[in-house]
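Engineer: coordinates only, sequence not included:
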C-alpha cells in the first residue's frame, strides 16, 4: 500500500487520455513513491474507443484487444478502482461512485468515496440525441463495448434471417440506417459493407449483400464530415457511393420509431437497425457539478493549464472538457489526438506542480485527420507538413498511418515489447480465425 501522506492524484475515466495519464504518472511518480495515483473506471477492461465501429461490424474481436485495468495498474504502479462516478464534494475533496451491480442486477460493490488532492476528469463523451423523439428507445449508440457487441449480434441475426427467407428480387431484406455523417458513421458504413460481403462467403449461400442489405447514411449538414476538409469529405462520399451506401445530406431526423426513421422533409426510411452517431455531449451528471462551470453540452470549462475555471485542484482532459484555443477560436475539438496531447502535457504539469513549479500551458496541435473505409480505402489530410495548407493522402500510406495511431497508443500504455508481441499474436490470429466474428 502507498503512504497516506502522499499527494493523491485521482483520475476518473480510463479511455485513451485517462489511461495514458495514469501510466505516465504511475511510472514517474507512483513507482518512486512520490504520489498515490488512482484510476477509476466503470468497466474492468480498456478498449481503444476508435475501434468500437470494428467491434460492431465484427471485423475485430474485442477480447483480442481488451486489457484488464487491474493488470495494467499492477504493471504501471497505480491503483485501480472499479465504479461509476456520480458525485463530487469539492469542500472535502472527495468523489463518489455509484453502487456497481453484477449481471443479475445485484449489488457487487457498494457506494464508494475516494479522496483526492488533485482530481483529473477524463470521462470522455456520449452520444447526444438532441431530444429527438424515439432515439433512446429505438437506436443503438456506439458509446460502449456492450453497445457495439449488441449491434453486432443484431446484425448477424438479421443476416441469418435473410438467409432463411425466400429471395425477393430488387428488395432489401433489411436496412441499417446510420444517423450522423461524422467519422464514426462513415467508418461504420464502410465496415458494415465489407462485413456482409465476407459473411456471405461463410456458407450463407442465399444471402446476397447487395440485395438483402441496404446501408443508409443520414446527416443534417450539407455534406459528410462537416468538421474536416472538403476534399477529404468528397473523396469519402465518392467511395461510399461506389459501394452502394445510400447517402442523404441536408436531412434532419425528427423521429425514430420501431419501423424506421422520419425526416423533417417528410422522407421516411424503413429500418431494421438504427445507429445514432449524430453528436456528442459529456455525461449529464457533469452539468454544473458542485458549482463547476460547464457549457451547453455538459463539458467542463477549462483554462489553458487544463484546470477547471472554478477550482484549480480539478483538471480535465479529452471530450468531457471545453479547452480554449485562443481569443475568437472555438474550443479544442473532441478528438483522440487532443486527448493524447492533453494527457502528455498534464503528466508533465502535475510532476512540475509537485516540485513547486508552474503548470504548463496547453496548445492544441492539429496533425490532420484519417478515416478508414474498411478494406476499400483510407483517406486523410496531414496538417503542418507544408508551409501552408495540408497534404491529402490516401491508399497504402494512409492505411499505414491509421494503423500506426493505434500502435502508438499501445506503446504508450503497454510499452514497445508488449506492443510488438501483441501485434504478432494478432497477425497469427488473423490466419487462424475467420476474418469476421460470426456470432
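Structural biologist: Perfect, I can see it now. Everything numeric here is computed off the predicted structure, so don't read it as measured data.

Engineer: CA atoms for contacts and neighbours, from now on please.
Structural biologist: OK.

Engineer: residue ranges for the helices of the stretch 1-150 of the chain, please.
Structural biologist: 16-25, 52-57, 62-65, 69-76, 135-138, 145-164 (DSSP state H, counting those that start in this stretch).

Engineer: Output the contacting helices and strands for the second one.
Structural biologist: Going back to what we said before, that points to helix 52-57. Packing partners of helix 52-57 (3 or more C-alpha pairs under 8 Å, 6 or more residues apart in numbering; DSSP states H and E): helix 145-164, helix 183-199.

Engineer: Just say which of those helices is most tucked in.
Structural biologist: helix 183-199 (a mean of 23; mean count of other C-alpha atoms under 10 Å).

Engineer: contact partners of that one?
Structural biologist: Residues outside helix 183-199 that contact it (C-alpha atoms under 8 Å, 6 or more residues apart in numbering): 53-54, 56-59, 159, 178-179, 208-209, 215-217, 225, 240, 243, 245, 277, 371-376, 435-436, 438.

Engineer: do the same with stretch 72-84
Structural biologist: Contacts of stretch 72-84 (C-alpha under 8 Å, 6+ apart): 22-23, 26-27, 30-31, 36-44, 69-70, 97-100, 414.

Engineer: Show me which of these are buried.
Structural biologist: 22-23, 26-27, 30-31, 36-44, 69-70, 97-100, 414 (16 or more other C-alpha atoms under 10 Å).

Engineer: circling back: generate a ChimeraX selection restricted to the buried subset of the contacts of helix 183-199.
Structural biologist: Listed next is the ChimeraX selection for buried residues among the contacts of helix 183-199, using 16+ other C-alpha under 10 Å:
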select :53,54,56,57,58,59,159,178,179,208,209,215,216,217,225,240,245,277,371,372,373,374,435,436
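
Engineer: The structure to be compared is supplied as follows:
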C-alpha cells in the first residue's frame, strides 16, 4: 500500500484535513489511518458519558466519510515508523473475542506523513489514578462511564427501600472544560434518569457530585468572569466544588485529597493530558511532554516530509508559548497544512507565512439550555463575556461547523434536522 499523503489519526484536525485534501486530490493521493471505525467530536464525549447523547447516532463512519470525501481509509493502530524507507506499520485487527484475525498487519509507504493522534490522560503519578478512574479520551471510555452510572443508579434504587441514605458519589478530578461540562451534564441527566424509572431517587440529594480542582478557581485558563459564572451555575445545580486541593491517592471507593477523603463509586480523571507514549518510540524529536517537536511550518524538526498537528504537536507561537490543546487549534492547523500540500501539488513555492494560532475564545456547555464563555475580539486582549441561550447556540454552532467541514453544508443541515426530530421521539437519556 502506498499514498502520497498519509494522515494518522481521525480526530477533529486529522479528519478535516483528510476530507479537504481528498476532495481535491482523490483517494490515490490521500489516506487516513485510525484505530477506530467511527469518528465522534471529542468535545461531545461528556454528553455521551452522561447518556444525553447516543454515540451510535452521533458517530460518523470513517468508511462512509472516505467514500464521500474521496480519501482512502485504513483501519488499524499505528505500530511503527521507518523514516528512512518512508513506511509505517499498521497493526492487525482481531475479532472481539481475539480468536480470529480480521485484518493482517500492513505496511504503508508515503511521500508525506501527518501525525494527528491527539492526546491521552496524564495521571501525574497519582497512586490508583490509572486503575480506579475513567478518563474521557474516547467513545469507549464515555460508554463505560455511562454503563457504570446506569448500574450504580439501579443498585441505589434497589437499596433505597431498606437504606434511605443510599445513593451515588461521583468525584470529578479536574476543573477544566471537560470536568465542568461533565458535572453540569451529569446533574441534568441525573434528573432525567430519576424520572425514567428510578422513582425513589432524588437527583440532587442522591446523586452526589464533587468537583476537585488544584488551581484557586475552576476554568483557570479562561477569564475570571467566566470562571465565576461557571462556579455559580454548578452551585445552583448542587455540585460541590473544591478548589486549591491536590489529589494524593485514589482507591476503589474513595478519593484522598490532602487530609480529606471523599467517598466515590465513580471517579472521572480530567486533570491533565499528555501525548500518547508511543510517539517517543518513533525516532522523531519530542519535547518533555512527549509531544512531537514541530517548527513554525508544522513540520517535525529534522524532517521535511513529516508533519504534526493538534494535541500531539508542540508548536510554539511568536511569543514562545505552546499552542493550547484545543479543537480550534487543530482546525486552524489542518487548514494551514491544506494550503501547504496544495501549493506543493500545484508546483508553487512553500508558504512564506508561518502558522500562528488565533484564539477566538472559549465556550463551556452547561446542559441543553445554557453555556458560558468569552469571545476574543480583533484587538489584542479584547474579549466579550457571553452566557445563556446565545452562548448555547454559539456552542452548538461549533459542532455544526465541524460537521460541515467533513459532511458538507446540505448533509449537515439534514443531519441536524434529523437529530432534532429523533430527540422528540426518543428518551432524553440513553437507558440501555
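Structural biologist: That came in fine, so what should we check first? Note that the structure is predicted; figures quoted are calculated from it, not measured.

Engineer: Would you pull the TM-score for this pair?
Structural biologist: Remark: TM-score between the superposed chains equals 0.96 [TM-score structural alignment, normalised by the length of structure 2]; 429 aligned residues with a C-alpha RMSD of 1.7 Å.

Engineer: follow-up on the earlier one: just send the helices of the stretch 1-150 of structure 1 back as JSON lines, with distance to residue 356 of structure 1 too.
Structural biologist: Shown next, in JSON lines, are those (distance: least, C-alpha to C-alpha, whole Å):
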{"stretch": "helix 16-25", "distance to residue 356 of structure 1": "17"}
{"stretch": "helix 52-57", "distance to residue 356 of structure 1": "41"}
{"stretch": "helix 62-65", "distance to residue 356 of structure 1": "39"}
{"stretch": "helix 69-76", "distance to residue 356 of structure 1": "25"}
{"stretch": "helix 135-138", "distance to residue 356 of structure 1": "48"}
{"stretch": "helix 145-164", "distance to residue 356 of structure 1": "41"}
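
Engineer: Compare those helices and give me the one nearest residue 263 of structure 1.
Structural biologist: helix 135-138 (13.0 Å; C-alpha to C-alpha).

Engineer: Return the mean post-superposition distance for the closest one against structure 2.
Structural biologist: For helix 135-138 of structure 1, the mean deviation from structure 2 after alignment is 1.0 Å (mean C-alpha distance after the TM-score superposition for structure 1).

Engineer: how about that helix: buried residues?
Structural biologist: For helix 135-138 of structure 1, a neighbour-count test (16+ other C-alpha under 10 Å) marks 135, 138 as buried.

Engineer: Now, the contacts of stretch 72-84 of structure 1 that are in strands?
Structural biologist: Members of those lying in strands (criterion: DSSP state E): 36, 37, 38, 39, 40, 41, 97, 98, 100.

Engineer: gap between the two ends of stretch 306-320 of structure 2?
Structural biologist: For stretch 306-320 of structure 2, the separation between the terminal residues is 22 Å (C-alpha to C-alpha, to the nearest Å).

Engineer: contact partners of that stretch?
Structural biologist: Outside stretch 306-320 of structure 2, the residues that touch it by C-alpha under 8 Å, 6+ apart are 13-14, 112-119, 274-276, 287, 290-296, 298-300, 322-327, 329-330, 333-334, 356-357.

Engineer: What's the ChimeraX line that selects buried ones from these?
Structural biologist: Buried residues within the contacts of stretch 306-320 of structure 2, by 16+ other C-alpha under 10 Å, are selected in ChimeraX with:
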select :13,14,112,113,114,115,116,117,118,119,274,275,276,290,291,292,293,294,295,298,299,300,323,324,325,327,329,330,333,334,356,357
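
Engineer: can you tell me which of the contacts of stretch 306-320 of structure 2 are in strands?
Structural biologist: Short answer: those in strands (DSSP E) are 112, 113, 114, 115, 274, 292, 293.

Engineer: counterpart of the first one in structure 1?
Structural biologist: When you say that, I think you mean residue 112 of structure 2. In structure 1, the residue matched to residue 112 of structure 2 (TM-score structural alignment) is residue 118.

Engineer: Show the contacting residues for its match.
Structural biologist: Here residue 118 of structure 1 is in contact with 7, 8, 9, 10, 313, 314, 315 (C-alpha under 8 Å, 6+ apart).

Engineer: Buried by neighbour count, from the residues you listed: which ones?
Structural biologist: By 16+ other C-alpha under 10 Å, the contacts of residue 118 of structure 1 give 7, 8, 9, 10, 314, 315 as buried.

Engineer: for whichever residue in structure 2 pairs up with the second one, what are its contacts?
Structural biologist: Read it as residue 8 of structure 1. Matched to structure 2 by TM-score structural alignment, residue 8 of structure 1 sits across from residue 4. By C-alpha under 8 Å, 6+ apart, the contact list for residue 4 of structure 2 reads 28, 29, 30, 110, 111, 112.

Engineer: just residue 10 of structure 1 next, same as before
Structural biologist: By C-alpha under 8 Å, 6+ apart, the residues touching residue 10 of structure 1 are 37, 38, 39, 40, 115, 116, 117, 118, 119, 120.

Engineer: now for those residues, which pair is the farthest apart?
Structural biologist: Taking C-alpha to C-alpha, no two of these sit farther apart than 40 and 117, at 15.0 Å.

Engineer: What span of structure 2 is the helix or strand harbouring residue 234 of structure 1 aligned with?
Structural biologist: Using DSSP states H and E, residue 234 of structure 1 sits in helix 230-242. Counting by TM-score structural alignment, helix 230-242 of structure 1 pairs with residues 224-236 of structure 2.

Engineer: so how much does the matching stretch differ from structure 1 once superposed?
Structural biologist: Mean for stretch 224-236 of structure 2 is 0.9 Å (mean C-alpha distance after the TM-score superposition for structure 1).

Engineer: hmm, who's touching that stretch?
Structural biologist: Contacts for stretch 224-236 of structure 2 (C-alpha under 8 Å, 6+ apart): 180, 183-184, 217-220, 240-241, 366, 372-374, 385.
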